[in-house]
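1. This is a predicted model, with the sequence first.
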Amino acid sequence: MAVTTPSASPLTALDVVRDAPVIPVIVLYDVRHAVPLARALVAGGIRMLEITLRTPQALECMRAIAAEVPEAVVGAGTLRSAQDAEAVLRAGARFAVSPGFTPALARACRSAGLPLLPGVATSSEILAAQDEGLSALKFFPAMQAGGVALLKAWQGPFADVLFCPTGGVQPGNARELLALPNVACVGGSWLAPAPALEQGDWNAITALARQASGLRPDDLK
């Protein structure tokens, strides 16, 4: 169930993963790209935006989008510490994504009011995340760790968990992943390709977002 407006409160992890078929994994090196990119993605039907903490400009990009694109829901990716959680919250992030899971990070995000999608790749990590009350998880690195086969194996023991597979996900395999009952959405970097960013080809990014918005499980049924 999608949230009704970007400013709806409180936002939950389920709201995040159920909003659209794809959460774009965005790496920004130029703050000038942040706002037009966000507008282009929103125009194509994608508004949950994961801005990764992989560049020195990431926090400034989050602040710009939060201030100038109210239709977007700013998320922060690559969180690794409680300090990261505090920093992205101040920058306007409304949800968080991490490459792995620790109880300390889960508690820091909960204290900050940031819904967290922690990365998991094993059954033990899923159990640890559930111990912290988390039931919407990022499966990372998805294709390298087992892909569709592992997700199918998890359906039995973890029927109450929803996953966002990320890592090696492309349009060619996204549909098969989205057809699984325990996959709510996928994460992918193809919605913000570096050449389009460098050229300012926002129409191309909107077209990619529209295509991603149409990656529904029903397409395979």
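-> On my side now, so go ahead. Computed from a predicted structure; not experimentally measured.
2. okay, CA-based contacts and neighbour counts for the rest of this
-> Fine.
3. now the helices for the protein?
-> 13-18, 34-43, 58-68, 82-90, 103-112, 123-131, 142-145, 147-154, 171-178, 194-199, 202-213 (DSSP state H).
4. Identify each buried residue in the fourth one, please.
-> The one in question is helix 82-90. Within helix 82-90, the residues scored as buried using 16 or more other C-alpha atoms under 10 Å are 82, 84-86, 88-89.
5. Now distance to residue 65 too, for those, in TSV please.
-> Shown next, in TSV, are these (distance: C-alpha to C-alpha, whole Å):
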residue	distance to residue 65
82	23
84	18
85	18
86	18
88	13
89	13
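6. Which member of those is positioned nearest residue 127?
-> Ranked by distance to residue 127 (C-alpha to C-alpha), the buried residues of helix 82-90 are led by residue 82 at 21.0 Å.
7. Could I get the contacting residues of that closest one?
-> When the contact criterion is C-alpha atoms under 8 Å, 6 or more residues apart in numbering, the partners of residue 82 are 104-105, 108-109.
8. which of the residues you listed lies closest to residue 148?
-> Looking across the contacts of residue 82 and measuring by C-alpha to C-alpha, the closest to residue 148 is residue 105, at 27.4 Å.
9. you'd agree the closest one is up against residue 83?
-> No: if you go by C-alpha atoms under 8 Å, residue 105 and residue 83 don't touch, sitting 9.2 Å apart.
10. for comparison:
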Amino acid sequence: MTSPLPPFPAASVLDLAPVVPVVVLTDAADAVPLARALVAGGLPAIEVTLRTPAAPAAIRAIAAEVPEAVVGAGTVITPEQVDACTADGARFLVSPGWTEALLEAMRGSGVPFLPGVSTTSEVVALLERGVREMKFFPAQAAGGTAYLSSLAGPLPQARFCPTGGIGPKTAPEYLALPNVGCVGGSWMVPADAVAARDWGRIEELARTAAGLRPSGGSGA
């Protein structure tokens, strides 16, 4: 029997930290020390993507052994994955896109979720369904800050976590936008540092990311 998830520690996934690390793990044994390094650096929200076979075990390990982390599942694309990830302990869900079936499953999961969008029509369709918080993906390729800025006027009720092609230099530009709550990125978990198990380096990169502040605007 699955234990109930603890209460979510913020009003929204978008309010946990300015940056959500997007983590790809090939060895689930790295999950706990990696999560501890990210939390120590000030980034408690951790998106473990379902791109490798190790992801489910990694989510379970972080959920069980790093209670100060808020572990989520990314690259969720099927209703079956929604059920499996929440059973594993994922406390939020992120998808690169959405369908009616996937949206229904995420709604019924009982955890916060960020369905992916890259067009105005997709944003409007989600707003029509009562969803106001979304992942903007792939952020840089889909128009970047210029595109999101243009959405803020006609669709101010939508809030985004842009992800895809964002780094430490561009993150503050996104965070300065009024319709961006946080950004997703992987620059603080570089593959070479994970492979070397250099948790100290990852902690320092996380600390720098956690300290990012908008160069202008509210970023709220």
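-> Perfect, thanks for sending it. All figures in this text were calculated on a predicted structure; none of them were measured in a lab.
11. Which position in the second structure pairs with residue 120 of the first structure?
-> Using TM-score structural alignment as the criterion, the counterpart of residue 120 of the first structure in the second structure is residue 117.
12. For PyMOL, write the selection for the buried entries among the contacts of residue 82 of the first structure.
-> In PyMOL, this line selects whichever of the contacts of residue 82 of the first structure come out buried by 16+ other C-alpha under 10 Å:
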select buried, resi 105+108+109
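13. show me what contacts residue 175 of the first structure?
-> Counting by C-alpha under 8 Å, 6+ apart, residue 175 of the first structure has contacts 215-217, 219-220.
14. Tell me, of the residues you listed, which are also contacts in the second structure.
-> With the contact criterion set to both residues aligned by TM-score structural alignment, their matches' C-alpha atoms under 8 Å, the contacts of residue 175 of the first structure that also touch in the second structure are 215-217, 219.
15. Just the buried ones among those, please.
-> Buried, going by 16+ other C-alpha under 10 Å: 215-217, out of these.
16. any chance of the residues you listed in CSV, plus distance to residue 34 of the first structure?
-> As requested, those are exported to CSV (distance: C-alpha to C-alpha, whole Å):
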residue, distance to residue 34 of the first structure
215, 25
216, 27
217, 30
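17. that older thread, closest to residue 184 of the first structure among the contacts of residue 82 of the first structure?
-> residue 109 (21.2 Å).
18. Quick check, residue 215 of the second structure in contact with residue 174.
-> No: using C-alpha under 8 Å, residue 215 of the second structure is not in contact with residue 174; the gap is 9.2 Å.
19. Mutual contacts of those two, please.
-> In contact with both residue 215 of the second structure and residue 174: no residue, using C-alpha under 8 Å, 6+ apart.
20. from the contacts of residue 175 of the first structure, which is closest to residue 61 of the first structure?
-> Among the contacts of residue 175 of the first structure, and counting by C-alpha to C-alpha, the member closest to residue 61 of the first structure is residue 215, at 27.3 Å.
21. What residue in the second structure is paired with the closest one?
-> Under TM-score structural alignment, residue 215 of the first structure pairs with residue 212 in the second structure.
22. What span of the first structure is stretch 21-30 of the second structure aligned with?
-> By TM-score structural alignment, stretch 21-30 of the second structure lines up with residues 24-33 in the first structure.
23. ok, back up a step: among the buried ones among the kept ones among the contacts of residue 175 of the first structure, which are located in strands?
-> The strands, defined by DSSP state E, take in nothing from these.
24. counterpart of residue 147 of the first structure in the second structure?
-> Aligned partner of residue 147 of the first structure by TM-score structural alignment: residue 144.
25. er, residue 137 of the first structure I mean
-> Checking TM-score structural alignment: residue 137 of the first structure goes with residue 134.
26. got the buried residues for stretch 61-68 of the second structure?
-> Buried, per 16+ other C-alpha under 10 Å, within stretch 61-68 of the second structure: 61-63, 66.
27. Out of the buried ones among the kept ones among the contacts of residue 175 of the first structure, which is nearest to residue 58 of the first structure?
-> Relative to residue 58 of the first structure, the closest of those is residue 215; by C-alpha to C-alpha it sits at 27.8 Å.
28. The closest one and residue 109 of the first structure, how far apart?
-> Relative to residue 109 of the first structure, residue 215 of the first structure is positioned 30 Å away (C-alpha to C-alpha, to the nearest Å).
29. on that earlier part again, looking at the contacts of residue 175 of the first structure, which one is closest to residue 125 of the first structure?
-> residue 217 (26.5 Å).
30. Hmm, the closest one is touching residue 174, no?
-> No: between residue 217 of the first structure and residue 174 there is no contact under C-alpha under 8 Å: 9.6 Å.
31. List the contacts of the one in the first structure that sits across from residue 162 of the second structure in the alignment.
-> Applying TM-score structural alignment, one finds that residue 162 of the second structure aligns to residue 165 in the first structure. By C-alpha under 8 Å, 6+ apart, the residues touching residue 165 of the first structure are 138-142, 147, 177, 183, 185-187.
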